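Undergrad: generate a structure from the sequence data that follows.
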Amino acid sequence: MEQFEQTWRWYGLTDPVSLNDVKQAGATGIVSALHHIPNGEVWSVEEIQTRKSIIEKAGLRWSVVESVPVHEDIKRQSGNFKTYIENYKQTLINLGECGIDTVCYNFMPVVDWTRTNLDYPFKDGSTCLGYSKWDMAAFELYLLKRPGAIETYSKTEIEKAKKHFDNLSELQKKQITDSIIAGLPGSSKGYEIDEKFALENFQKLLDSYNDINVDRMKEHLYYFLSEITPAAEKSGVRLCIHPDDPPFFILGLPRVMSTAKDVRDLFRNVDHPNNGLTFCTGSFGAREDNDLIEMVKEFGFRIHFVHLRATKRDDEGSFYEADHLDGDIDMFGVMKALIEEQNRRKLNGRSDLRMPFRPDHGHRMLHDLKTKGNPGYMEIGRLRGLAELRGLELGIRKSMIS
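TA: Purely as a prediction, here's the structure:
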């Protein structure tokens, strides 16, 4: 019986979750990156092979690179962006030479992802990642004091944000700030915020996008892809962009991959099979207007990698990460649509049948509540998620052939 490749994100030798732990969880593929190489520099064949050998010695496969970071100069088309694009091409060529064929990346400016609480209390005693509209508003308006932020909120929202801010303790204010800045590449080590990193420097990074609106940001994305996709094709590498996380405007920054229309625009402007999508149910699912099942049906032919997690929204723009089979995500419907896409690929003679997926994030639970690790990437919560998703996939597949 055909199955999706079950993968697991691994941060390298410093990851508290070992490769042996991953094997015991039942995953066969590893999703990893060379985080020690500064953004914009070439990943050499030697560095790639070193990581690949470590993974293979554990009896696993380096299935997906997540991520080869896109330098901010490329996103802004400023400074040395052409040099960084050439470096990106060479990295893709080197990855292809090493037999790694799937590269996930994102085009989010400044922050790779944003949450306001890295230990949101869940109803069963575990904790999860959470995003509060009011924590963000308090941060923007009264902690960061971002210029122009006040214009993005209504009078009623500003009053509510001020009341929320006044009720926050100093510890809570620090936790919100630390949580938001944790998504900034290179700003932290082990997600512990460097005390020397000032909010003023964060604001300077935001300011560097002041003259870049959504249309211009999309043009920069399409230019970047038009430059690197030929190298990806030549190297046998499939590119798959990760959606914005969260998929709506924050911090005054342009967002270009939040809706079905954004994906449609991307594929229309760079129409190439190697230009694909990382289908993240958690990111897309944080918007009520994203119909995930229909998106799989429309864009399935270009889905090269899958992140499966669930979010639970409220009516104001906040959300938290629920259990993998719970929340607002119809995981049954999404999984069934993905299986149907895989079956179509088989009938059409396509070679990209494995469609790697990973349990995206997981609750901090059981003994992980007493240990440190990367937010969302603790061991037991993801183990539970993978087991649930594996069972869901198997049940759907058996029902489809009975």
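
Undergrad: drop to CA atoms for contacts and neighbour counts, all remaining ones
TA: Noted.

Undergrad: now the strands: where do they sit in the protein?
TA: Residue ranges of the strands in the chain, as given by DSSP state E, are 7-9, 29-32, 61-66, 102-106, 117-121, 127-131, 188-189, 192-193, 238-242, 275-280, 303-308, 310-313, 319-322, 357-359.

Undergrad: got the angle between the third one and strand 102-106?
TA: Strand 61-66 and strand 102-106 meet at an angle of 20 degrees, taking axes from the mean of the first three to the mean of the last three Cα atoms, to 10 degrees as the criterion.

Undergrad: angle of strand 61-66 against strand 238-242?
TA: Taking the same axes, to 10 degrees, one finds that strand 61-66 is oriented at 50 degrees with respect to strand 238-242.

Undergrad: Asp211 is nearest to which of the strands of the chain?
TA: Taking Cα to Cα, strand 102-106 is the member of the strands of the chain nearest to Asp211, at 20.5 Å.

Undergrad: could you pull up the contacting residues of the most centrally placed residue in the chain?
TA: Note on the chain: the residue nearest the mean C-alpha position is His242, at 5.5 Å, using Cα atoms, centre = their mean. His242 is in contact with 104-107, 257, 277-280, counting by Cα atoms under 8 Å, 6 or more residues apart in numbering.

Undergrad: closest to Ile401 out of those?
TA: The closest of those, once distances to Ile401 are taken by Cα to Cα, is Phe279, at 25.6 Å.

Undergrad: residues near the nearest residue to that closest one once chain neighbours are set aside, how many?
TA: On the basis of Cα to Cα, 6 or more residues apart in numbering, the spatially nearest residue to Phe279 that is not a chain neighbour turns out to be Val306, at 4.8 Å. Residues within reach of Val306, counting by other Cα atoms under 10 Å, total 24.

Undergrad: would you do the same for the sequence below? I want to compare the two.
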Amino acid sequence: MLETWRWYGPFDKITLGEVAQTGARGIVNALHEIPYGEVWSREAIAKRAEEIRGAGFEWSVVESLPIHESIKRGDGDLAPLFENYRTSMANLAAEGVHTICYNFMPLLDWTRTDLAAPVKGGGTCLRFEAHRMAAFEIHMLKREGAEDDYPPEVCAKAASWFQQASEADREELLASIMTGMPGAFDRYDVEGLREALKSYEGIGRAELRENYRRFLEEIIPAAEELGIRMCVHPDDPPRDILGLPRIVSDGDDIAWILGAVESAANGLTLCSGSLGANPANDVPAIARQFADRIHFAHLRNVAKDPDGSFEEAAHLGGDTDMVALVRVLLEEEARRRDAGRADHTIPFRPDHGHELLTDIGAGAIPGYPMIGRLRGLAELRGIIAALTS
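TA: Okay, here's the model as predicted:
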């Protein structure tokens, strides 16, 4: 397995020189400064690739090549957006980048209510607190019907939190929920989010699936021609939020996606944390079921609470059997190697580390500190060494 490290380019306080000290050989990167829907020019890609390769790395995976909201909603003349996406893919392939991670989450990317929740022994982690999300939806956003999406006890706790929360507490909650995608150009206040949600009125699970099918039908043939592996990232969290449907949350969703356009180019980013936040998901079993279509892996762990809350755990802690999961990935690599595939190696990266020691106060992108992820990489490296010795 290829050790990689997510690096945010000009948005990242961690330098490539520091990343080199982790021992990772691949970089996961994107041109976050380019607005969604616009073409990634070959010149811009080449400049970033030169920076990465000049530091001694390979640009292993693009994460992400974002999908414009109009494609997700299926509105307007989408032909120019699809053409721009295909052009960006062709430019990436021309510069030697052939794995593209993306997601189909409506409006928001990963969502947390706390960016610095304390962890036992010191340090902080990302956390999704069900009652705080409910407080945001019911009392701050005032979304119609939001009460029906949460159990009564969570709604009661949400009301109590909201009554006691200061204006600063509410602003902090909004900022946390809006943090998920560094470089994204849409940052909403409460009123702006209300307006943005109106654009999804009438779009349920079935409609979003059909819009996704159209995206795959437009993009996967180009990926086949270019030798690109597209790999969808699961929803995070794997549940409907803000009244918006999530359609990449479990094994059934993944089966639908991979079957919508049958192609090796239509693949999966196996994110053990996103899938692991759904109590119904057996992550190693999902990995085994779709092993031949896994093109990239995010290896992290979460600890879940009965009310739907969860937080980032240590990579060897949490609710997912990480040893069993890594064994599945190594077995798939061996199968590909035995089949004579030149691309048998699965890139992976540690994900959403705790902020530890000098991470605290260093200003790293939330979830992407130096020491916390280095600890995760070391633990994963140990699993791989033990299973392959």
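
Undergrad: any chance of the strands of structure 1 in CSV, with distance to Asp166 of structure 1 too?
TA: Formatted as CSV, the entries for the strands of structure 1 read as follows, by distance: least, Cα to Cα, whole Å:
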stretch, distance to Asp166 of structure 1
strand 7-9, 39
strand 29-32, 41
strand 61-66, 39
strand 102-106, 35
strand 117-121, 18
strand 127-131, 19
strand 188-189, 28
strand 192-193, 24
strand 238-242, 36
strand 275-280, 35
strand 303-308, 37
strand 310-313, 24
strand 319-322, 22
strand 357-359, 37
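
Undergrad: hmm, back to that, now list the buried members of the contacts of His242 of structure 1.
TA: Among those, those that count as buried by neighbour count (16 or more other Cα atoms under 10 Å) are 104-107, 257, 277-280.

Undergrad: on that earlier part again, and the strands of structure 1: which comes nearest Asn343 of structure 1?
TA: Within those, the stretch nearest Asn343 of structure 1 is strand 303-308; the backing value is 13.6 Å (Cα to Cα).

Undergrad: where does the closest one end up in structure 2?
TA: Mapping strand 303-308 of structure 1 onto structure 2 (TM-score structural alignment) gives residues 294-299.

Undergrad: what does that stretch contact?
TA: Counting contacts by Cα under 8 Å, 6+ apart, the residues touching stretch 294-299 of structure 2 from outside are 99, 101, 229-231, 267-273, 287, 315, 346-351.

Undergrad: show me how far it is from its chain's centre.
TA: 11 Å (Cα atoms, centre = their mean, to the nearest Å).

Undergrad: Gln175 of structure 1 is nearest to which of the strands of structure 1?
TA: Ranking the strands of structure 1 by distance to Gln175 of structure 1, with Cα to Cα as the measure, places strand 117-121 first at 7.2 Å.

Undergrad: now the closest one: which residue numbers in structure 2?
TA: The counterpart of strand 117-121 of structure 1 in structure 2, counting by TM-score structural alignment, spans residues 114-118.

Undergrad: in the matching stretch, what counts as buried?
TA: Within stretch 114-118 of structure 2, the residues that qualify as buried are 114-117, counting by 16+ other Cα under 10 Å.

Undergrad: adding distance to Ala158 of structure 2, write those out as CSV.
TA: Output for the buried residues of stretch 114-118 of structure 2, formatted as CSV (distance: Cα to Cα, whole Å):
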residue, distance to Ala158 of structure 2
Asp114, 15
Leu115, 18
Ala116, 20
Ala117, 18
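
Undergrad: which residue ranges of structure 1 form helices?
TA: Secondary structure of structure 1 (DSSP state H): helices located at 19-25, 45-57, 72-76, 81-97, 133-138, 155-166, 170-181, 199-207, 214-235, 260-269, 281-284, 292-299, 331-347, 379-401.

Undergrad: what is the burial count for the aligned partner of Gln203 of structure 1 in structure 2?
TA: Structural correspondence for Gln203 of structure 1 with respect to structure 2 (TM-score structural alignment): Arg194. For Arg194 of structure 2, the number of neighbouring residues by other Cα under 10 Å comes to 15.
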